[in-house]
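In: A predicted structure for the sequence below; I have some questions about it.
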Amino acid sequence: MERRAAVLGSPIAHSLSPCLHRAAYDALGLRGWRYDAIECDERGLAGLLSGMGPEWAGLSLTMPLKRAVLPLLDTVSDLAVEVGGVNTVVFRDGGRHGENTDVHGIVQALTESGAAAPRAATILGGGATAGASLAALRELGLSSATLVARDPSRARETAEVAERLGMALTVQTFDKLDTALDVDLVVSTLPAGAADSYAEALTAVPAVFDVVYAPWPTPLARAVRAAGGTVVGGFAMLLHQAVRQVELYTGRGEVPVEIVRAAGEAEIIRRAARTD
């Protein structure tokens, strides 16, 4: 029987996940596996899930589905409950199990860059990735963090994540960003282009993790790198969370990360050349 997996979200055409997963399946010799990108918003999610048969092994979820999927699952991991978002659905034993591999992706991305021992950290933005970033910071040993958001009321869900994680969270607005930069790591969870105007201010921070992976490098990444700081890009997070998803879907624990990394980097270069 063919085994299937897919990434769901809206918009989804830009997703790099199919390239990463297909490279992993090929490297593992899983010839009967297929991975697609499926356009799906909150309204279509329940119907899509109900129509999936026994050939389905798992789903990768991106915006806007990470929180919307929670009531549609049979079980959810403790970490995904704490973070308040599921980016991975594993079909097993006739049920749907929710996981969060974003946290793993962030931890691995910071670890391989040498920025995995922050004394203090600030997160920019209050969406689902901010919650995963908080959990990653906890895993790296922090018990508190600062969150910078345009509107403090929009940070409510992230504040609830911090409470579930047992972390102290200080919420600040962007007009007071300078008061939140006495840290050695800033995690920007802002969408592409949204952090550009803050790039110069962030050059004083030793390490910056920008979750954007295309176009790359971002103005923020270029500014921090030119100032001698450490820059971690969103591709590393995407890579490691995808590798963990493949492990969960297939039950295989020897996914060749460097082969998958090379495939993803080649696809990013191909796309950039196509748009130039």
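Out: Alright, I've got the coordinates. As the structure is a prediction and not an experimental result, all values here were calculated from the model. Residues are numbered from 1 along each chain as shown.
In: C-alpha from now on. contacts and neighbour counts both.
Out: OK.
In: tell me who's in contact with Q172.
Out: By C-alpha atoms under 8 Å, 6 or more residues apart in numbering, Q172 lies in contact with 146-149, 152, 180.
In: of those - the most surrounded one?
Out: In terms of neighbours by other C-alpha atoms under 10 Å, the contacts of Q172 top out with L147 at 26 neighbours.
In: could you pull out the strands in the stretch 101-250 of the chain for me?
Out: Assigned by DSSP state E, counting those that start in this stretch, the stretch 101-250 of the chain shows strands spanning 121-124, 144-149, 168-173, 185-188, 207-210, 230-233.
In: ok, and what's touching the last one?
Out: Identification of contacts with strand 230-233 by C-alpha under 8 Å, 6+ apart yields 109-110, 113, 115, 206-213, 221, 224-225.
In: buried ones among those?
Out: 109-110, 115, 206-213, 221, 224-225 (16 or more other C-alpha atoms under 10 Å).
In: and those residues, which two are furthest apart?
Out: Greatest spacing in those, by C-alpha to C-alpha: P206 and Y213 (19.9 Å).
In: please enumerate the helices of the chain.
Out: Secondary structure of the chain (DSSP state H): helices at 17-28, 42-50, 78-83, 102-113, 128-139, 156-165, 219-226, 234-250, 257-275.
In: okay, pairing it with this:
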Amino acid sequence: MWRCAVAGSPITHSLSPLIHTTAYRVLGIADAWDYGRHELDAAALPGFVAECGPEWVGLSCTAPLKSAVLALGVPSSRAALLNAGNTLIFARDGRPARVENTDVTGLLGALARAGVTQAERAVVVGNGATARSALAALAELGVTRVQVLARSQANAHASLGDLAGQLGIAVEHGPWGTTEAGEPADLALSTVSAPLPTAAAEALVARVPVCFDATYNHYPTVLDRAARAAGIVQLSGIDLLVGQALDQIRLFTGRDCPAEPLLEAAYAALP
């Protein structure tokens, strides 16, 4: 039995086991593959990985492990650029362990399924690891201008400033939760788990034809509902979760899985 799992803290809420095991059933490999979950913080991660036997193939890493996992394998150029990984592929057949970041491809894949393949200007809410992945994805869409809405301009600059420069993106800053009308943009992408005030969410969706809330803890979020009410393209954290999992499934099993049955299973599992 080949083994994979998701690790992080907290982890009991994770839908990753459901998504990956659904994929195994769709691919007809459920008898040979197992996917679990493990509550781990950054200090416990190296010891856990060291104890994994030869049956282990991969580990999905969520918060707070996205930086810590980089030390456990050879980071891809994308993971190194973003200083964040979410996928550990164990050493096998003489190849070293590798670390990848599939959040970027997950964002791009979800947007592509919604018909969004290019853009010029975007709004990003937040300045954490997911915001860094969002910048990389936006750069691949052709975005050259991003307004970052964050609680601290200094923290946003420290987290995103150098990366934006490397990606060729000009960044301007605005306050998190603003209700002021801003310039129109091609899409808005929120990476924060804290819910936006209703008025701020409505002001944000009024600026864009596409809205992507990358979190799913409280689906549908205030932003999800505002986008739906405005009649614009609405993507949620489930779309990202499934999108990044599709790449992990390919990296772990060597097989491509369709997105639709995974999206259906994940949405059906929400309260």
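Out: Ah, there it is. The structure presented is a predicted model; accordingly, all values stated were derived computationally and were not measured.
In: and the TM-score between these chains?
Out: Superposed pair, TM-score by TM-score structural alignment, normalised by the length of the second structure: 0.91. Supporting alignment: 266 aligned residues with a C-alpha RMSD of 1.9 Å.
In: returning to that earlier point: nearest to A6 of the first structure, of the strands of the stretch 101-250 of the first structure?
Out: Nearest of those (C-alpha to C-alpha): strand 230-233, 23.5 Å.
In: in the second structure, which residues correspond to that closest one?
Out: On the second structure, the counterpart of strand 230-233 of the first structure by TM-score structural alignment is residues 233-236.
In: residues of stretch 97-110 of the second structure that come out buried?
Out: Result for stretch 97-110 of the second structure [16+ other C-alpha under 10 Å]: buried residues 97-110.
In: hang on, I meant stretch 170-190 of the second structure
Out: 171, 173-178, 184-190.
In: now it: how far from the chain's centre is it?
Out: Per C-alpha atoms, centre = their mean, to the nearest Å, the displacement of stretch 170-190 of the second structure from the mean C-alpha position of its chain is 20 Å.
In: do stretch 135-147 of the second structure as well
Out: Taking mean C-alpha positions (C-alpha atoms, centre = their mean), stretch 135-147 of the second structure and its chain are 15 Å apart.
In: again with stretch 128-145 of the first structure
Out: Mean-position distance between stretch 128-145 of the first structure and its chain equals 12 Å (C-alpha atoms, centre = their mean).
In: next one: stretch 261-271 of the second structure
Out: 17 Å.
In: contacts for that stretch, please.
Out: Applying C-alpha under 8 Å, 6+ apart, the contact partners of stretch 261-271 of the second structure are 15, 18-19, 22-23, 26, 219, 238-239, 242.
In: same question for stretch 145-152 of the first structure.
Out: 120-126, 134, 155, 167-174, 177, 180.
In: what about the match of strand 230-233 of the first structure, distance to the chain center?
Out: 14 Å.
In: ok, stretch 237-247 of the second structure next?
Out: The answer for stretch 237-247 of the second structure is 7 Å, by C-alpha atoms, centre = their mean.
In: mean per-residue distance, it versus the first structure.
Out: Relative to the matching residues in the first structure, stretch 237-247 of the second structure has an average distance of 0.9 Å after the fit, by mean C-alpha distance after the TM-score superposition for the first structure.
In: give me the buried positions along that stretch.
Out: Under 16+ other C-alpha under 10 Å, the buried positions of stretch 237-247 of the second structure are 237-247.
In: N87 of the first structure versus the most centrally placed residue in the first structure, what's the distance?
Out: The geometric centre of the first structure, computed from its C-alpha atoms, lies nearest to D102 (C-alpha atoms, centre = their mean), at 4.2 Å. Separation of D102 of the first structure from N87 of the first structure (C-alpha to C-alpha, to the nearest Å): 7 Å.
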